[in-house]
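Colleague: Model the structure of this input:
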Amino acid sequence: MQRTAQELAQKPRISRLVEIDALRGVAALAVVLFHYTARFDELFGHRPPPAISFSGGHYGVNLFFIISGFVIFMTLEKTSKPMDFVVSRFSRLFPAYWTAIVLTFLLTHLLGLPGKLVDLATAFGNLVMIHGLLFRIPHVDGVYWTLEVELLFYCGMLGLFCLRRLGKVHHVLLGLLALRLANFFGQRNFGIELPWTVYRILILTFIPWFALGISIYLATSRHGGASWRPPALTASCAILTLLLTESLFIATLAIALASLVFLAANGRLALLRHRLFVWLGAISYPLYLLHENIGWSLQLQLQALGVPTDATILLVLATSLALATAITRWVEQPALLWIRTRYRNRLAFAK
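Modeller: Presented below is the predicted three-dimensional model:
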């Protein structure tokens, strides 16, 4: 269940999930800073350039995917029925997402954002979250592409759960990693590759990152003396896949990010228990959803008024953090509690 930053910070015994959640907050902040510095400069241009450009901040998305692999597998291991998982994910994702669509659509049209505005029909199409894959509908906000990836991952994991094959997850992951390698070498050497839609549905581009997260969870939560060898093998194959299909840098980055998640999962990143990081973790999802197009609109407005670049970035960052905090407190957490309470009450009534 969602907990407020205050509740998390005051708990005398802090679980490893607090550090994992705080790490998600750090990842979200990295993406935000990337969009407000390097990406904004690429699209619109700063005058003058910012003092610091967070050009590597977009790798926070890769950290998101590792964390999702960890958390989703853990959630399913503790789930008794498929509908429990569906309600859990729906209550977590959709209320804040729908709110973000409305706010982003209204504020970007009010403030203006050249080349990024969508019409009302497109905004309605975004409500399903996998609109790009199903209907090729443009995103209200560019960051929504990652939500499609996450949702496809959830569906795949739920499918394994329904088939009672969670225990065989390593076989599935190794098969998908092998398929990505075969597709890569087939395309490079013979011009043969999977149809793009199939490649996307199987999320082969990102499967190594999810595989790392699942492997970390299984390695740190072995039940009944379960062997560490399957998760170690899967993680090694994920790194090897990234090395062969992308680059040494990406493979090294994957090792570094996976190490952070591993340390957090074992309670070794005590700094992340600080109130600041706990708060960042609590607001990370709304912050990620709301920051990009709204932030860029504000940056352009402040830049037009002659506000210095660094001051503009700080003001927009503060606004995004405040807006995300408000959405967390008044939309995300109340909606999550209401949906899950109604679901539990309905189950109790049915009995």
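Colleague: Going by C-alpha atoms from here, please, whenever you check contacts or count neighbours.
Modeller: Will do.
Colleague: Isn't V149 up against Y199?
Modeller: No: contact criterion C-alpha atoms under 8 Å: V149 and Y199 do not qualify, at 11.6 Å.
Colleague: Neighbour count for the two, which is higher?
Modeller: Neighbour count, other C-alpha atoms under 10 Å: between V149 and Y199, V149 has more, with 21 against 15.
Colleague: Next up, the contacts around that one.
Modeller: Residues in contact with V149 (C-alpha atoms under 8 Å, 6 or more residues apart in numbering) are I203.
Colleague: now V18
Modeller: Contacts of V18 (C-alpha under 8 Å, 6+ apart): 8, 272-273, 278.
Colleague: go with 10 Å
Modeller: Counting by C-alpha atoms under 10 Å, 6 or more residues apart in numbering, V18 touches 3, 5, 8-9, 24, 264-265, 267, 272-274, 277-278, 281-282.
Colleague: Could you do Y288 as well?
Modeller: Neighbouring residues of Y288 by C-alpha under 10 Å, 6+ apart: 25, 27-29, 31-32, 100, 143-144, 320-321, 324.
Colleague: Which of those has the largest number of neighbours?
Modeller: Most crowded among the contacts of Y288, counting by other C-alpha under 10 Å, is A28 at 29 neighbours.
Colleague: between the contacts of Y288, which is nearest G60?
Modeller: Nearest to G60, judged by C-alpha to C-alpha, of the contacts of Y288 is A27 at 4.3 Å.
Colleague: for comparison, sequence B:
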Amino acid sequence: MLRGFAALLVLFQHLAETIIATHALPLPIEQAGVLLFDGIFHFGRFGVALFFLISGFVIPFSFRTDRPVRGFAISRAFRLYPAYWLSLGVALLVLHMTGARAPAAVTIVANVAMIQHYVGQPDIVVAYWTLATELAFYVLAAFLVAWGVLRAPFVLAGGIVALFGAALLLALASHLVDKRLPADLPLNLGLMLLGTMLRLAMLERNAIAVRLAGILCGLFLAIVPVVQFMTVPPVGAPGFNLAPTLGYIGALLLFVGVVGAGSEGTRAVGRHSVYRRVTKWFGTISYSVYLFHGPVILACGTILIAGDPGSALRYVAVVLSATILIAAVVYHAVEEPMARLGHRMIRRPVPAQAPGLAEPILATPTVGPIFVETEFR
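Modeller: Predicted structure coming up:
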């Protein structure tokens, strides 16, 4: 449920921003929208923070073969890149069709590799910035697995503190040098590791993790306002942008509350099988919803007419319908087949192995709360 909910929140934020920018709504409603979405609560950042927490909660425990780093790298590549490349191609096509300026070749190549943020290139689709953060977290998780410390609470705690400290230092430096530095990267990586710590504490009941998790959650809640104050809005702008801060805080509180509900939530959802199937299905297609909502929003932009509230309603209906339809098709036609292919490659014996010692099948994921899907295919 949480993955689908997070994807909807990001879509909701981007829809609202586009409608506000085109002045389709009456001025009082538009002003209220600006206040809500830009000044009070950033639903997009709320959804992204949820994604990061879920990744930290789930992804590190995907290392489940006798060659875990190899298996993890293959499964992630087949899970992320095919649908991402398709969305990138669609985005470039939409940009061409709408007459927008084509990105430079180096920008396209960097986006294809999903490393644009690390080589100073812009995102072709705004939402892509989170994927570069996911890649960095995968490298960090692989390092922890290779050193055998993924389940070491004190090591995780040290990493979280170091990342939050780096975010704080970069935020303070941004203020001193009058230039926005990438404080969000260590902040988000620390949030993802915090998701891993919360798994150890709340699902696996590790006694040390239980004691550390509350302290680290408190540290995050204390660090976020400072980092946002120093870096958002851009240095030199007046005031304090509360919206992303509350987005981060709300995501952590919701995540802890839902995961903490545990079996009670599972039993409650189990009594509503239709609701359970719908939310599970939407969580399943959430990655494609996240990837394709940007190009759909851009492609449907001509529906919006300044001063016409009806056009805003039509725009929302068309974008939601098209995004969900495309996401469902892409999941079944691209994501699912590619994930199966990746799993077959993981199970394939390596020539260096002794005869009869093929790599075991990827283990069944640990069962967790129904609200936090534990399988990332």
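Colleague: now what about the TM-score between them?
Modeller: Between these two chains, after superposing, the TM-score reads 0.78 (TM-score structural alignment, normalised by the length of structure 1); 319 aligned residues with a C-alpha RMSD of 3.3 Å.
Colleague: before we move on, back to that, want to try a markdown table for the contacts of Y288 of structure 1, with distance to D84 of structure 1 as columns?
Modeller: Below are these laid out as a markdown table (distance: C-alpha to C-alpha, whole Å):
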| residue | distance to D84 of structure 1 |
| --- | --- |
| G25 | 25 |
| A27 | 28 |
| A28 | 27 |
| L29 | 30 |
| V31 | 31 |
| V32 | 32 |
| A100 | 25 |
| V143 | 27 |
| Y144 | 25 |
| S320 | 32 |
| L321 | 31 |
| A324 | 27 |
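Colleague: Format the residues you listed as TSV; extra columns: secondary structure and distance to R92 of structure 1.
Modeller: Output for the contacts of Y288 of structure 1, formatted as TSV (DSSP: H, G, I helix; E, B strand; the rest coil; distance: C-alpha to C-alpha, whole Å):
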residue	secondary structure	distance to R92 of structure 1
G25	helix	16
A27	helix	18
A28	helix	16
L29	helix	20
V31	helix	20
V32	helix	21
A100	helix	13
V143	helix	17
Y144	helix	15
S320	helix	20
L321	helix	19
A324	helix	15
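Colleague: I'd like to check which residues are in contact with the residue most central in space within structure 2.
Modeller: When C-alpha atoms, centre = their mean is applied to structure 2, the residue found nearest the centroid is F51 (3.6 Å). The neighbourhood of F51 of structure 2, defined by C-alpha under 10 Å, 6+ apart, consists of 2-7, 45, 57, 130, 134, 192, 251.
Colleague: residue boundaries of the helices in the stretch 1-150 of structure 1?
Modeller: 5-10, 16-34, 40-43, 60-77, 82-111, 120-125, 131-135, 145-162 (DSSP state H, counting those that start in this stretch).
Colleague: can you tell which of those helices is closest to T234 of structure 1?
Modeller: Of all the helices of the stretch 1-150 of structure 1, helix 60-77 comes closest under C-alpha to C-alpha, at 12.7 Å.
Colleague: which parts of that closest one are buried?
Modeller: Residues 60-73, 76 are the ones in helix 60-77 of structure 1 that count as buried (16 or more other C-alpha atoms under 10 Å).
Colleague: Quick check on the contacts of V18 of structure 1: which are buried?
Modeller: Buried members of the contacts of V18 of structure 1, counted by 16+ other C-alpha under 10 Å: 5, 8-9, 24, 264-265, 267, 272-273, 277-278, 281-282.
Colleague: Which pair of these spans the longest distance?
Modeller: A5 and A265 (18.7 Å).
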